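# turn this into a model:
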Amino acid sequence: MPLTNHVILITGAGGGLGSTAALALARQGATIILLDKNIPKLEAVYDAIKASHAPEPILYPFDLAGANETEYQELANNIEEKYGSLQGVLHSAVEFSGFTPLATLGTKDWGHTLNVNLNAPFLLNRVLLPVLQKSEHAAIVFTSDSSVRSAVAYSGAYGVSKIALEGLAKILAEELESFNKIRVNTLIPGPIDSPLRKRAYPAEDKGKLPKMEALDAVYLYLFGKQSVGVTGQMVDARTFNM
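So this is what the prediction gives:
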């Protein structure tokens, strides 16, 4: 299988696109570190991966918004101690409470959304880069949203965080490009039948949208050997053609 001997950490692995990616990559031979704060959901994904006869995943309960820098570093230390190196990180965790005018957006909601969607990816990358650099090739994949890229009204802290996340990905890709070891790309899933989409557009006919499993090939490409050397790119699932 193409991802045998790959260890990949996935945030937000307890549901939505994170769990979909975990199953898809595990079926291709990857050992998945399932990171989420919701333990029952993590256990359900763990059971699904085991039932598919894929490599046994690792459960790592972790609160991205509430953890301090020491706990982030302990996460990196534990991964390095157990595996020696890391071949991939998928930033799939997301916080979205609803469409809100900036004038009425509460400070608490603003801070929490930025912590999950922007600060957590920054902190994770910082502590995991030394572990990723021990691999011959490794991939960091951010998850953005096509609907907020034009800074649409009422997208609130979610919109701001995703716009900033794309900038973070681009800067990181350029900083790492000369080392030719870690590629950094951003996935644009497009409209898809996901829990996030249901919260954002409850009245929409989801039967007309692609299922989350439609992204399986994109995830395999981003973490597989086909994308080695490809970095700093926005990969739009709607136009993806490997």
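
# please count neighbours and contacts with C-alpha atoms only from this point.
OK.

# distance between the ends of stretch 88-96?
25 Å (CA to CA, to the nearest Å).

# off-centre distance for it?
Remark: stretch 88-96 is offset 3 Å from the chain centroid, using CA atoms, centre = their mean, to the nearest Å.

# likewise stretch 235-242?
With CA atoms, centre = their mean, you get 17 Å for stretch 235-242.

# can you map out the strands along this protein?
All strands of the chain, identified by DSSP state E, fall at 7-11, 31-36, 58-61, 88-91, 138-143, 182-188, 234-236.

# which residues touch the fourth one?
Surrounding strand 88-91, the residues in contact under the criterion CA atoms under 8 Å, 6 or more residues apart in numbering are 6-12, 121, 132, 138-143, 223.

# another for comparison:
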Amino acid sequence: MSDLPLKDRVALVTGASRGIGAALAVELSRLGAHCVLIARSQGGLEETDDAIRTATGRNATLLPFDLQKQEKELDMVGPSIVERFGRLDILVHNAATLNKLTPVAHIEPKDWAETVAVNLTAAWRLIRTCDPPLRASDAGRAVFVTTGGLDRPSAYWGMYGATKAGMEQLVLTWAAEVAKTKLRVNLADPGVVATRLRATAFPGEDPTRLRRPADVAPGLAALCLPAEARHGARVEIAAASR
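I've put the predicted structure just below:
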């Protein structure tokens, strides 16, 4: 349909094999975008692609690779997308790892390296590779999914909290640097959502009492629209009305 707000736009979504990333990819596709999806799981990406095809009749482009282990490949994502599609209009960095909850003094170097790589370093590399095409778009939009409570550190959450706080600082600094361009960069806090990461952190919690990824996908997608004017903001995402 010609009136779709994201018609002909290209969106890159990380962590798109399940949860919030998968739900957002479906929502962006419904709005007309062609989605390029990154995650470690080929099978999970194919499930998201199936959901997009069911919802829209169109396919996504799947990029299965590991944000921690394939850094050089990540550096080439922006240029590769432009070479194939001629543009990149939207970036959503949703991928994250909790790794494990542990006292700061007990954090293992391997766990620290993995968490920093996925939650912080990948954000930096995505900014580097996607900055040129997003600036070139007439309505470039970048959204980085964050978490609540970073101003109130909690015991055992140091590794996750430190990397997310670092990501926020990096993203908001980038936002300040591109403030005079057409690119809009924001943080998005979806709140408490029934995801695998949440289940790992709170195994005794009843997921049926929590918001589902599909509940927050429309609010996240709204930050990607050409009409979105907020910039350098930390946006709390409200659940869509059922």
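
# now render the strands of the first structure as a markdown table, adding mean neighbour count.
A markdown table is the format used below for the strands of the first structure (neighbours: other CA atoms under 10 Å):
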| stretch | mean neighbour count |
| --- | --- |
| strand 7-11 | 26 |
| strand 31-36 | 24 |
| strand 58-61 | 17 |
| strand 88-91 | 26 |
| strand 138-143 | 25 |
| strand 182-188 | 25 |
| strand 234-236 | 18 |
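
# for these, which one sits closest to Thr20 of the first structure?
For the strands of the first structure, distance to Thr20 of the first structure was read as CA to CA. The smallest value, 10.4 Å, belongs to strand 7-11.

# which part of the second structure matches that closest one?
Under TM-score structural alignment, the alignment places strand 7-11 of the first structure onto residues 10-14 of the second structure.

# again with stretch 74-83 of the first structure
Counting by TM-score structural alignment, stretch 74-83 of the first structure corresponds to 76-85 in the second structure.

# for the top helix by length along the second structure, give me the average deviation versus the first structure.
Assignment by DSSP state H gives helix 158-177 as the longest helix of the second structure. Using mean CA distance after the TM-score superposition for the first structure, helix 158-177 of the second structure ends up 0.9 Å from its aligned counterpart in the first structure, as a mean over the superposed pairs.

# buried sites along that helix?
In terms of neighbour count (16 or more other CA atoms under 10 Å), helix 158-177 of the second structure has its buried residues at 158-168, 170-172, 174-175.

# stretch 231-242 of the first structure now?
Here stretch 231-242 of the first structure shows Thr231, Gly232, Gln233, Met234, Val235, Asp236, Ala237 as buried, counting by 16+ other CA under 10 Å.

# show me what contacts the third one?
Think Gln233 of the first structure. Lys170, Val184, Asn185, Thr186.

# equivalent analysis for the first one, please.
Contacts here follow CA under 8 Å, 6+ apart; on that basis Thr231 of the first structure touches Ala173, Glu177, Arg183, Val184, Asn185.

# if I look at the third one, how far off is Ile163 of the first structure?
Taking CA to CA as the measure, Arg183 of the first structure and Ile163 of the first structure are separated by 20 Å.

# the first one too?
From Ala173 of the first structure over to Ile163 of the first structure the distance is 16 Å, taken as CA to CA.

# for the match of stretch 74-83 of the first structure, which outside residues touch it?
Stretch 76-85 of the second structure has contacts (CA under 8 Å, 6+ apart) with Val10, Arg87, Leu88, Leu126, Thr129, Cys130, Pro133.

# rerun at 10 Å
Residues outside stretch 76-85 of the second structure that contact it (CA atoms under 10 Å, 6 or more residues apart in numbering): 8-12, 34, 36, 38, 61, 63, 73-74, 86-89, 91, 125-134.

# pull the number of nearby residues for the alignment partner in the first structure of Gln68 of the second structure.
By TM-score structural alignment, Gln68 of the second structure lines up with Ala65 in the first structure. The tally of other residues near Ala65 of the first structure (other CA atoms under 10 Å) stands at 17.

# Asp109 is in contact with Ala65 of the first structure, correct?
No: using CA atoms under 10 Å, Ala65 of the first structure is not in contact with Asp109, being 11.6 Å away.

# brilliant, that's me finished.
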